[in-house]
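*Asks:* Coordinates for the following, if possible.
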Amino acid sequence: MGNLRSELLRELESRGPGGLRQNEIYSALNYSRSHVSETLASLERGGIILRKREGKASKRVWLTEQYPGHIEGLVRVGILMSSEYVPFLSSIWKSMEGKNQKIKVRVFGSAPDLISSLHEYTLEIGVAPTFTHVLFSLTNKKEVIISAVGSGGSAVLSNSAVNNNLLATSESSTMALMSRELVKEKGAKIHFFTDPGKAKDEFLAGSFEYMAIWEPFLSDARNHPGIEEVSDSGEKSFLNPCCSIGVSRNFLESEGELVRVISRGYHEFLEKMGEPDLDYGIGVISDATGYNPEELLESLKSYEFSDRLDLAMLRKYMIDVGIPVSSERLKEMLL
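*Replies:* From the prediction side, this is the model:
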């Protein structure tokens, strides 16, 4: 059963939100019909796949994490590899206690991929740069921003041992915004990365002269000899809030009260946040980044956490980054 299980999961992953008709599985894989049915049933019991009937005699199969719609009792949260999200992850874990809801966290390499998944409804919640949320929402109405996360915790660094004018940064993100002045002033050539840990290692090894990076990778890189700070997010007031929390519209429509519980829960969590309360978020980010809990707790000191985000703040943010958006359109993006 092991080989069939692996082949099934690979095939379903390749199909994404479109899923796969169960009859196609029978014909595509060289296993008996009973063997396939038994394996599908096992995966379904484990919550790994989801099956929905199509018509009278057919079913479609998805990986649970790729099903394009809300699944009752499950909240799928998309994040990037950042310690900024530790408090929110811990707060949502606490908010879901006793509510018969499971949390499934997916870690993405890029903000555009995360927001695309949110807009495909394969996530209930997406935590990503405010800029990416708004940019991708200009052409559709697939999400609503319910809260800010925080600000700070990022900087543009230079490696004094390198002179190649290459700048490593992430795409369509706060880091990309922070990098604009360096590109304008020095004509730096941009290299986009999707793995901040790998980019940090390559930067320290001399592949790039500059790097726009966030915590916990920032503190790690900054502690090496010859690494200097070109600018930090504290100097860029227009970057506040750095990141925001968005929910898919179908999740809001089907679980509106739960969304409000999550939003209120984060606000209340920040008001009385203490180190022991952060265990869940620390565990998730430690697994994603490879940094230990002590390093992550230390990196949190680089941030100012606040859930506050209103129309005036969002409008100013977009004007300051050079993409004015009408108040009416921005209002539609906010809870």
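*Asks:* from here on, contacts and neighbour counts on C-alpha atoms
*Replies:* Will do.
*Asks:* Run the chain-centre distance for the helix or strand containing E328.
*Replies:* Under the criterion of DSSP states H and E, E328 resides in helix 327-333. Centroid separation between helix 327-333 and its chain, computed with C-alpha atoms, centre = their mean, to the nearest Å, is 22 Å.
*Asks:* how near is K52 to T122?
*Replies:* Distance check for K52 against T122: by C-alpha to C-alpha, to the nearest Å, it reads 15 Å.
*Asks:* Please read the previous query as pertaining to G98.
*Replies:* 24 Å.
*Asks:* swap in R53?
*Replies:* Distance of R53 to T122, given as C-alpha to C-alpha: 19 Å.
*Asks:* same thing with A221?
*Replies:* The value you get for A221 to T122, if C-alpha to C-alpha is used, is 34 Å.
*Asks:* of these two, who's got more company?
*Replies:* Higher neighbour count among A221 and T122: T122, with 25 against 22, using other C-alpha atoms under 10 Å.
*Asks:* in the protein, which residue is closest to the centre?
*Replies:* The chain has I79 as the residue nearest its centroid, 2.4 Å off, counting by C-alpha atoms, centre = their mean.
*Asks:* Let me see the contact set for it.
*Replies:* Neighbouring residues of I79 by C-alpha atoms under 8 Å, 6 or more residues apart in numbering: 85, 105-108, 114, 126-128.
*Asks:* Ok, V105 next?
*Replies:* V105 makes contact with 76-79 under the criterion C-alpha under 8 Å, 6+ apart.
*Asks:* now do 10 Å
*Replies:* For V105, the contacting residues are 65, 75-79, 89, 123, 125-126, 284, by C-alpha atoms under 10 Å, 6 or more residues apart in numbering.
*Asks:* So which bits of the strand or helix carrying it are buried?
*Replies:* Assignment of secondary structure by DSSP H and E places V105 within strand 102-107. By neighbour count with 16 or more other C-alpha atoms under 10 Å, strand 102-107 contains the buried residues 105-107.
*Asks:* same deal with stretch 72-86?
*Replies:* In stretch 72-86, residues buried by neighbour count (16+ other C-alpha under 10 Å) are 74-86.
*Asks:* could I get the residues you listed as CSV with secondary structure and distance to H191?
*Replies:* Listed next are the buried residues of stretch 72-86 as CSV, based on DSSP: H, G, I helix; E, B strand; the rest coil; distance: C-alpha to C-alpha, whole Å:
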residue, secondary structure, distance to H191
L74, strand, 37
V75, strand, 34
R76, strand, 30
V77, strand, 28
G78, strand, 24
I79, strand, 22
L80, coil, 18
M81, coil, 18
S82, coil, 20
S83, helix, 23
E84, helix, 23
Y85, helix, 25
V86, helix, 28
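*Asks:* One more, please, to line up against the first structure:
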Amino acid sequence: MELRTAILSDLVKHKEMGILQSEIESHFGFSRAHVSETLSILVSEGKVIERMEGKLLKRVWLTEFYPYPISGTIRIAMLASSEYVPFLASALSVCAENKITLRFRILKSAYDVMDSLISGSSEIALAPFYSQIVYSIVTRKIKILSSIASGGSSVFTNEESLQSNIGTSDTSTMILLSRTFMKSLEKNVEVYDDPHSAIASFESGKLKFITIWEPFCTVLRKKGKYMEQLKYEEALGDIPCCASSYRINASAADGKLFREIVNEYGKLIKDGMTSTKLGEAIEIMSKEMGIQQEIISESLKSYRFLEGVDRELLMRYMDVLKIPVSMSSIEDMFP
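*Replies:* Predicted coordinates for the structure are as follows:
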């Protein structure tokens, strides 16, 4: 295997841990000079980042997994959801104004998104409120920046399926919606990470029910053959589905930039989604998710976009989660 390919493949496996250059040399059996030359090329291409550990050791990471701040760059981790389009548009706008490079990653699960934030490989996490709250309480290392939206998810039924099970993502609002619909999650629950494969299982009859979010709800509605049994707002009302968050050890400069993004997001919501960056954000998400831009644009109508966080509403959400918590603990989740 070519050394370049071998290094990149191995770095994917090691994620935020990275690899020592000496480990690359010993593991793949190449000379120090050849490894150094290959790494220099990868660094110049922006694919990897190197960092000295002490005076002699050098550790290497894929840029997307680098667990330290990158000068002039803000990284956002998120799930594959059209709910994040307006926030992404706001981030694109603010970063362009400040000549900041914006990188983003769409990850498979809420766990992955939140772990990315905690590890340092992302500055902002866009994830279900459920996950944000759990990580905030358990780690005490993150602060919730803003709400994103409520609504935008539903339970669908495939009447032709002979099964009695439901497909849902885990550690997310989907699991709450599934619990409301099924009454119990003790059996007949199939947890998925990939919404595309989950929809394929649903349409083939392997799943009787599916709890899914936008833009995948719009995809199923347009099929015209699946019954929409329960909508988010019918089960959870105005409780926010998702939120944005950041690490408490963020720099003052980053904190200022985050506030600018949230202010821009609030302005975008109030102005009726008229940002020039909205189309760019839709195009980006379309390519990443493999969903037509028209579908993503239409799916935005399913959400009630929010900026602030109502503390009393959040207390009600904690009751839904069955997590006993004081108002002071809730206040600690915010800057």
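*Asks:* Now the TM-score, please.
*Replies:* Their TM-score after superposition, calculated using TM-score structural alignment, normalised by the length of structure 1, is reported as 0.94; 334 aligned residues with a C-alpha RMSD of 1.9 Å.
*Asks:* The strand holding V105 of structure 1 vs structure 2, average distance?
*Replies:* After superposition onto structure 2, strand 102-107 of structure 1 sits on average 0.9 Å from its aligned residues (mean C-alpha distance after the TM-score superposition for structure 1).
*Asks:* tell me the angle of that strand relative to strand 74-79?
*Replies:* Computed with axes from the mean of the first three to the mean of the last three C-alpha atoms, to 10 degrees, the direction of strand 102-107 of structure 1 lies at 20 degrees from that of strand 74-79.
*Asks:* what's the following helix or strand past strand 102-107 of structure 1 aligned against in structure 2?
*Replies:* Following strand 102-107 of structure 1 in sequence order, the next helix or strand is helix 111-119 (DSSP H and E). When structure 2 is aligned by TM-score structural alignment, the counterpart of helix 111-119 of structure 1 is residues 110-118.
*Asks:* can you pull the buried residues of that stretch?
*Replies:* Neighbour count says stretch 110-118 of structure 2 has 110-118 buried, by 16+ other C-alpha under 10 Å.
*Asks:* Mean per-residue distance, it versus structure 1.
*Replies:* When structure 1 is superposed, stretch 110-118 of structure 2 averages 1.3 Å from its matched positions, counting by mean C-alpha distance after the TM-score superposition for structure 1.
*Asks:* how much space between F108 of structure 1 and S117 of structure 1?
*Replies:* Using C-alpha to C-alpha, one obtains 10 Å as the distance from F108 of structure 1 to S117 of structure 1.
*Asks:* Could you do E295 of structure 1 as well?
*Replies:* Taking C-alpha to C-alpha as the measure, E295 of structure 1 and S117 of structure 1 are separated by 30 Å.
*Asks:* and what of S248 of structure 1?
*Replies:* According to C-alpha to C-alpha, S248 of structure 1 stands 10 Å off from S117 of structure 1.
*Asks:* Now do stretch 58-67 of structure 2: which range of structure 1 does it align onto?
*Replies:* Counting by TM-score structural alignment, stretch 58-67 of structure 2 corresponds to 59-68 in structure 1.
*Asks:* Any idea how many residues pack against the nearest residue to K331 of structure 1 once chain neighbours are set aside?
*Replies:* Once flanking residues are discounted, K331 of structure 1 sits nearest to L311: 6.2 Å by C-alpha to C-alpha, 6 or more residues apart in numbering. Around L311 of structure 1 sit 15 other residues, with neighbours defined as other C-alpha under 10 Å.
*Asks:* can you pull out the strands in the stretch 51-200 of structure 1?
*Replies:* According to DSSP state E, counting those that start in this stretch, the stretch 51-200 of structure 1 carries its strands in the segments 58-63, 74-79, 102-107, 125-129, 143-152, 154-159, 166-169, 189-192.
*Asks:* Indicate which one of these is closest to S137 of structure 1.
*Replies:* Between S137 of structure 1 and those, the shortest separation by C-alpha to C-alpha is 7.2 Å, and it involves strand 143-152.
*Asks:* what's the overlap in contacts for S248 and S117 of structure 1?
*Replies:* Residues within reach of S248 of structure 1 and of S117 at once, by C-alpha under 10 Å, 6+ apart, are 123-126.
*Asks:* out of those, who has the most neighbours?
*Replies:* Of all the shared contacts of S248 and S117 of structure 1, the most densely surrounded is L123 (31 neighbours; neighbours counted as other C-alpha under 10 Å).
*Asks:* That one: what's it in contact with?
*Replies:* By C-alpha under 10 Å, 6+ apart, the residues touching L123 of structure 1 are 65-71, 74-78, 104-106, 114-117, 246-248, 251.
*Asks:* neighbours around the equivalent of W213 of structure 2 over in structure 1, how many?
*Replies:* Residue pairing (TM-score structural alignment): W213 of structure 2 is matched to W214 of structure 1. Using other C-alpha under 10 Å as the criterion, W214 of structure 1 is surrounded by 25 other residues.
*Asks:* which strands and helices sit next to the helix holding E328 of structure 1?
*Replies:* Taking 3 or more C-alpha pairs under 10 Å, 6 or more residues apart in numbering; DSSP states H and E as the contact definition, the neighbouring helices and strands of helix 327-333 of structure 1 are helix 130-137, strand 143-152, helix 311-320.
*Asks:* The last one vs structure 2, average offset?
*Replies:* Looking back up the chat, that one is helix 311-320 of structure 1. With both structures laid over each other, helix 311-320 of structure 1 and its partner residues in structure 2 are 2.1 Å apart on average (mean C-alpha distance after the TM-score superposition for structure 1).
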